[in-house]
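Trainee: predicted model, plus sequence, below.
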Amino acid sequence: MGYDKDKRQIPNSLQKFTKELPGRFAAGEFDDERSDRVVRELEGFDKAFKKQWTFWKKAGVTTAAIAASFMLFVGSGFVSPTMAKMVSKIPPLSSIFNSPEQDLSERLTQTLKKEGYPVKQVNEFVGGKDEGIIITLDASEKQYQEMQHDVLKIGHDMVKSKEFKGTRIEDYFVKVRPHREPSEEWKQEQAEIERETDEVFQIVQDALKPFDYQNSVGYMKDEVELEIPSIEKQEKVDQIKKAVEDALTANDKDDVKVTIRKFDVVKREQYALWSDAVGGIGHEFKTYKKYKVSGVGYKSKDGLMTIFITMKMKSTDKEAAEHATDLYTMAEEFIKSDEIWPKVKQDPYRIVVRTKDKKEFNIEEKQFK
């Protein structure tokens, strides 16, 4: 019996790299040849996991952040004069996401296909200095040259449309590229990587069965990462590691290193409890440009959850203090809403609004420090 591919996990080092990659890619750090390779690999990944992704979308995963942020408007206890002032002339999220399960890439893909264009893939790049979409056409060089201008116009018209007015989407770049079929050498390389990965995961899974291992397993070239609670006895940790190492060696994989990453169970559970709150606040504040927010994050330390809201304004800006007060109040009222408060009311927390020049706003004194 094979291992469950749906349970593949990615090591932290690879997570960090892939998280930064879209921004670097969108910012033009890579030449055309490397960019084309990235697009090809994204196409391959999307194709391989399309069925699973469709299933999870139907299960409501893609609507979670939207639903959470939508509660900023309709959640009980979150209607206030401050909010009314902040969202004036901003359309409600329901008017932007008429079909919550359909993201921008899917909408643009359907629009282009309806017009008869041979769309291979539409990728959305977010989180970097520049955000936008890249449209890949499955066409010859001649066809691509003939279609490029019209396809670009359709893409620009969509991101500049009325429904996205006032959001960061209207500032998206739009690029069009021709699809380039990967070489046989590249295909063979990818097939070998997948074969090796499948083999290693099967070996590791079999070795972990006696331990009733329920945590993540990560693998990248020559390294397996096991995730273990920090409260686990070291004796058992050593036994688990040795069992996996012995299994790899027995299968001629002794060049694969086994590493242990310990995690705090209580802290992880706390992050899970706060994910809807922070996800909703972050999605709302970063969707609309009027909020002038560059980032929203959270950190747990000694049982205290801190929510960070970073403004694009400097502390010396004339309206910075008033704007920080508005952001703080909106976030606080959202946390206290009927949808969020029951999940987090047992946890001590604080909201920190900070500026571009790294000054923190003191809500009691109404000034930056």
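Mentor: Nice, thanks for sending it over.
Trainee: all contacts plus neighbour counts: C-alpha atoms, from now on.
Mentor: Fine.
Trainee: contacts only, for residue 238.
Mentor: If you count contacts by CA atoms under 8 Å, 6 or more residues apart in numbering, residue 238 has none.
Trainee: wasn't it part of a strand?
Mentor: No - Residue 238 sits outside any strand when classified using DSSP: H, G, I helix; E, B strand; the rest coil, being helix.
Trainee: try this one next to it:
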Amino acid sequence: MEKELKKVYEHYRKHYINDQITTRIQNKVHQEMENNNISQLKKQRPIFVKKLFYTSAFCVVVIGLFIGSAFFSPAMAEVASKIPFLSKIFEQKPINEMVRERLIENGYKISGVGYSVPGKIYHVTVEGPEDYYKQVNKEIKKITEDVIASSGYDDFKVEVGLEQKIEHKDDPRNRDGEMLFKTVSEIVPKLQKQGYKIHTYGSGYADPDAKVMRITLDIEDTEKRTDEIEQAILEGIHELGLKNEVTVNFHKFNVLKRETENKWASKVLPVIGEGMLGKKEYKTKGIGYSFKKGIMNIYITTKIDKSDSEAPELASKIEAEIHEFLQSDDLKDIVADTPYKIVVRDKEGKDIN
């Protein structure tokens, strides 16, 4: 893909970029660096930020021009066709971020954006009174559809809804839950400072009718002092005088395996999911993954039946697209030597490939 992007660079250097534009780009980068906002120039999926210099900022502009004009320029369309679809998604912002930015730029009050896998429905939630919602919901839907289409997606439906305010009743259970979490949030950092290998934690009722309150701690699998941790936490919450019983549960994990899984889950799998669900040609209705025994298993569930004559071809197409993306230069540091398996299934969950 690097060779193809060089062609794009040269094309725009020759036909579109001049000294005045270059100077403006450099000035903008310099200004952003002074404001400590350089990461905003090249946002990627969550927690994925690359170090930028003037030259890479120029490339950001080129890529933006390239994606926008590939549909209009035959020469650029030819170059674009050689870049894997998922790699193009990887280079652009997440669709959620693009929609939110466009709507905010147009002055709309938005409280949430995102898509649900069942039905492939893209939801936009409007903040404000009902009168405001009735006034802007059609405009918001049109803008959202335009942003989604410009990203190359053709299989998302858009629904715009009004934010529903939930009134929290003065329930003793809510107060107890808040008190418990506040206390745990004070105890755990102290234990962490003492060297206990605790990572994330949470507390509350398992379900609305539960009578036992539960504290869950993620700890490294090398941490053996669970009795000491449990004792310290229970002693700390004893003074709260909670009426319900409180239990402490531990979830042990391997640090290296979790780091690998987190890299895939934050940087790779969202791209695959967005791309597979957003294009009609892949006929995808669901995605999932599991990381077991050091192998990343990626599951793509399609809308077709295994007995369908086109099932093998579709499975091969999906598998090839994902494999090409995972083997790209962009993902060398992420995928590294982690073995993976791509499983394509029919609408009943039967493996096709």
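Mentor: Received it, and whenever you're ready, just let me know what you need. Fair warning: this is a prediction, and the values are worked out from it, not measured in the lab.
Trainee: from residue 204 of structure 2, how far out is residue 249 of structure 2?
Mentor: As judged by CA to CA, to the nearest Å, residue 249 of structure 2 and residue 204 of structure 2 stand 12 Å apart.
Trainee: of these two, who's got more company?
Mentor: residue 204 (21 against 15; other CA atoms under 10 Å).
Trainee: what do residue 249 and residue 204 of structure 2 both touch?
Mentor: 214-215.
Trainee: in structure 1, which spans are strands?
Mentor: Counting by DSSP state E, structure 1 has strands at residues 119-125, 132-137, 173-178, 217-220, 223-229, 257-263, 293-301, 304-311, 349-354, 361-362, 367-368.
Trainee: please identify the most buried of the ones you listed.
Mentor: strand 132-137 (a mean of 23; mean count of other CA atoms under 10 Å).
Trainee: and the angle from that one to strand 173-178?
Mentor: When axes from the mean of the first three to the mean of the last three CA atoms, to 10 degrees is applied, the directions of strand 132-137 of structure 1 and strand 173-178 differ by 20 degrees.
Trainee: in structure 1, what stretch matches stretch 303-320 of structure 2?
Mentor: Following TM-score structural alignment, the partner segment of stretch 303-320 of structure 2 in structure 1 covers residues 312-329.
Trainee: how far does the top helix by length along structure 1 sit from its chain's centre?
Mentor: The longest helix of structure 1 (DSSP state H) is helix 184-208. Helix 184-208 of structure 1 has its C-alpha centroid displaced from the chain centroid by 26 Å (CA atoms, centre = their mean, to the nearest Å).
Trainee: that helix vs structure 2, average distance?
Mentor: Superposed on structure 2, helix 184-208 of structure 1 shows a mean distance of 5.3 Å to its aligned residues (mean CA distance after the TM-score superposition for structure 1).
Trainee: that helix: which residues count as buried?
Mentor: 197, 200-201, 203-205, 207-208 (16 or more other CA atoms under 10 Å).
Trainee: thinking again about what came up before, distance to residue 103 of structure 1 for the strands of structure 1 - can I get that in CSV?
Mentor: Formatted as CSV, those follow (distance: least, CA to CA, whole Å):
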stretch, distance to residue 103 of structure 1
strand 119-125, 9
strand 132-137, 12
strand 173-178, 16
strand 217-220, 29
strand 223-229, 33
strand 257-263, 33
strand 293-301, 21
strand 304-311, 25
strand 349-354, 30
strand 361-362, 35
strand 367-368, 38
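Trainee: re the thing from before, any chance of the buried residues of helix 184-208 of structure 1 in a markdown table, plus distance to residue 339 of structure 1?
Mentor: Putting these into a markdown table (distance: CA to CA, whole Å) gives the following:
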| residue | distance to residue 339 of structure 1 |
| --- | --- |
| 197 | 42 |
| 200 | 43 |
| 201 | 40 |
| 203 | 44 |
| 204 | 41 |
| 205 | 39 |
| 207 | 43 |
| 208 | 39 |
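Trainee: farthest pair in those?
Mentor: 197 and 208 (16.4 Å; CA to CA).
Trainee: which residue lies farthest from the center of structure 1?
Mentor: Computed with CA atoms, centre = their mean, the residue of structure 1 farthest from its C-alpha average is residue 250, at 38.1 Å.
Trainee: which residue in structure 2 aligns with residue 242 of structure 1?
Mentor: Using TM-score structural alignment, residue 242 of structure 1 lines up with residue 231 in structure 2.
Trainee: count the neighbours of its match for me.
Mentor: When neighbours are counted by other CA under 10 Å, residue 231 of structure 2 registers 11.
Trainee: would you mind measuring from it to residue 247 of structure 2?
Mentor: Residue 231 of structure 2 is 11 Å from residue 247 of structure 2, by CA to CA.
Trainee: can you check residue 323 of structure 2 too?
Mentor: Counting by CA to CA, the separation of residue 323 of structure 2 from residue 247 of structure 2 is 45 Å.
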